[in-house]
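**Q** prediction below, plus the sequence it came from.
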Amino acid sequence: NREPDFDALVKKGHELIEAGMSAVVYCGSMGDWPLLTEAQRQEGVARLVAAGIPTIVGTGAVNSKEAVSHAAHAEKVGAQGLMVIPRVLSRGASPTAQKAHFSAILKAAPSLPAVIYNSPYYGFATRADLFFELRREFPNLIGFKEFGGAADMRYAAEFITSQDDSVTLMA
């Protein structure tokens, strides 16, 4: 019937936690989230959280308004954190536009720890200056997820995590 199987989602979430994961990331990068409606994505989050599964919510969306909606919903239902994803359909977006996008998301869920998901494949690379500018304004920004290649990982290690020991680098 082409509807999401939320029971299977919750079952898989429990399996992952029982296997030793500390949380699940729901709609964390590109994956199949574009096939879901905003309501379906939010129902998936609500079901995972209600089942007691620690859930990190990906904020990928076709526009900032939807990304903000996902962040606010995540905070409202008790998710554990956010994976903040750049404007995915804005190839070559300016740092100013990305800052506005990231800021709106972080502002929508100030109590949730958040990680910036950096993937140059999205058409924008988050650099250290922007990351630390955001971090000064949003203390809930605690980490940086790098998805680029070896050079991007070296950059993140040298210019982001080496600048602040409290920042977590994820690969």
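**A** That came through, no problem.
**Q** going forward, measure contacts and count neighbours with C-alpha atoms only.
**A** Noted.
**Q** show me the helices in the protein, by range?
**A** Assigned by DSSP state H, the chain shows helices spanning 6-18, 38-50, 64-77, 95-108, 128-137, 150-159.
**Q** and C27, which of those is closest to it?
**A** Across the helices of the chain, the minimum distance to C27, taken as C-alpha to C-alpha, is reached by helix 38-50, at 7.8 Å.
**Q** rewinding a little: reformat the helices of the chain as TSV; add distance to G28.
**A** Below are the helices of the chain laid out as TSV (distance: least, C-alpha to C-alpha, whole Å):
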stretch	distance to G28
helix 6-18	14
helix 38-50	11
helix 64-77	12
helix 95-108	14
helix 128-137	19
helix 150-159	19
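**Q** next up, a structure to set beside the first:
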Amino acid sequence: MTSFTGIWVPLVTPFHGNAVDYAALQALASRLVHAGVSGLVVCGSTGEAAALGEGEQLEALDAVLEAVPQCPVVMGLAGNNMVHVLARVQQIQRRPIAGLLVPPPYYIRPSQAGLVDYFRALADASSAPVILYNIPYRTGVAIEPSTFRTIAQHERIVAVKDCGGDQSLTMRLIGDRQLQVLAGEDHLLLSTLCLGGSGAITASAHIRPDLFVRIAQLVRNGALSEAREIFYRLLPLIRLLFREPNPGPLKAALSMMGDMQDALRAPMQSASAETKKQLAHELRRLECL
């Protein structure tokens, strides 16, 4: 079973016009793996999964698995129709995935008991490990500490992407030692690692992934002063990448780097001219690191 440690990157989905640019996706995946990231996530929120058809999602997964067969790849899976989501599990797990990244059902805001039933049903149906995706500002419901403890008793529920923004919950999850805790808010990367988190799923690591990998290595080795120095040099970029809705600024930056077109699917919008100007400045500055 895959250990969810280190730096994982939730891949953007490149477009050429309005079609998925699978060649650019494969090249991006290869670049990130070459830089030393621990794994990749396909069809997370950064990948604009909600704007992709089911066929496109599976084709994106297949493209990444083909490009980096040696790299662990997690697939995002979101929905609020249990029958449909369980059917998707069966389709996805025909591929050699390292895990599923699953948020609570969005919009319907189930009770905590409903969350337990939902995640248990998914884990029962899955042959792959499950990473809980606690992101209440997208789903409308937060997973409570006691619910985490109950859900974590399932043998295939092994980790959590922590986007709750609640440091007390983060510390509790790490202290309980039931789940591997991955930072999901990029600006909380260093604090989560220093508190004992296992790693991060961080969109910002598309840019200078080597430095993000280095931070995780330094924390693991106890070199906190050097880790802080690198993190604070990256922090202006991290803040810029989330100044406007993700992945608008990120795709603008990747376009400047020559990785893909600056194209998103409506209603998502490209970054503003001012944000692009500041991103260009940050990219030039980071070239010197």
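**A** Structure received. Bear in mind that the values here come from a model prediction, so they are computed numbers and not experimental data.
**Q** now what about the TM-score between them?
**A** Scored against TM-score structural alignment, normalised by the length of the first structure, the superposed chains reach a TM-score of 0.84; 164 aligned residues with a C-alpha RMSD of 2.0 Å.
**Q** dump the residue contacts of the counterpart of C43 of the second structure in the first structure.
**A** Mapped onto the first structure by TM-score structural alignment, C43 of the second structure lines up with C27. Contacts for C27 of the first structure were tallied using C-alpha atoms under 8 Å, 6 or more residues apart in numbering; they are W33, R41, V57, G58, T59, G60.
**Q** and the fourth one, what pairs with it in the second structure?
**A** Meaning G58 of the first structure. In the second structure, the residue paired with G58 of the first structure according to TM-score structural alignment is G76.
**Q** number of nearby residues for its match?
**A** 23 (other C-alpha atoms under 10 Å).
**Q** give the contact list for it.
**A** Going by C-alpha under 8 Å, 6+ apart, G76 of the second structure touches V41, V42, C43, G44, A49, L100, L101, V102.
**Q** was I right to think the fifth one contacts E56?
**A** Same thing as A49 of the second structure. No. Counting by C-alpha atoms under 8 Å, E56 is not a contact partner of A49 of the second structure; they are 9.1 Å apart.
**Q** neighbour count: these two, which is higher?
**A** A49 (19 against 16).
**Q** which helix runs longest in the second structure?
**A** Longest helix in the second structure, counting residues (DSSP H): helix 224-241.
**Q** what does that one correspond to over in the first structure?
**A** With TM-score structural alignment applied, helix 224-241 of the second structure matches no range in the first structure.
**Q** contact partners of that helix?
**A** Contacts for helix 224-241 of the second structure (C-alpha under 8 Å, 6+ apart): 186-187, 190, 204, 211-212, 214-216, 218-219, 247-250, 275, 278-279, 282, 286.
**Q** again with stretch 94-114 of the first structure
**A** Outside stretch 94-114 of the first structure, the residues within contact range by C-alpha under 8 Å, 6+ apart are 59, 64, 67-69, 71-72, 74-75, 79-87, 126, 130, 134, 138, 140-143.
**Q** same deal with stretch 4-23 of the first structure?
**A** The list of residues contacting stretch 4-23 of the first structure from outside it, by C-alpha under 8 Å, 6+ apart, reads V24, Q40, G44, R47, L48, A51, I53, P54, T55, I56.
**Q** wait, what's in contact with the residue sitting nearest the centre point of the first structure?
**A** In the first structure, the residue lying closest to the centroid (C-alpha atoms, centre = their mean) is M83, at 1.4 Å. Applying C-alpha under 8 Å, 6+ apart, we find M83 of the first structure in contact with V25, G28, I56, V57, G58, T59, A114, V115, I116, Y117.
**Q** since that was my last question, I'll sign off now.
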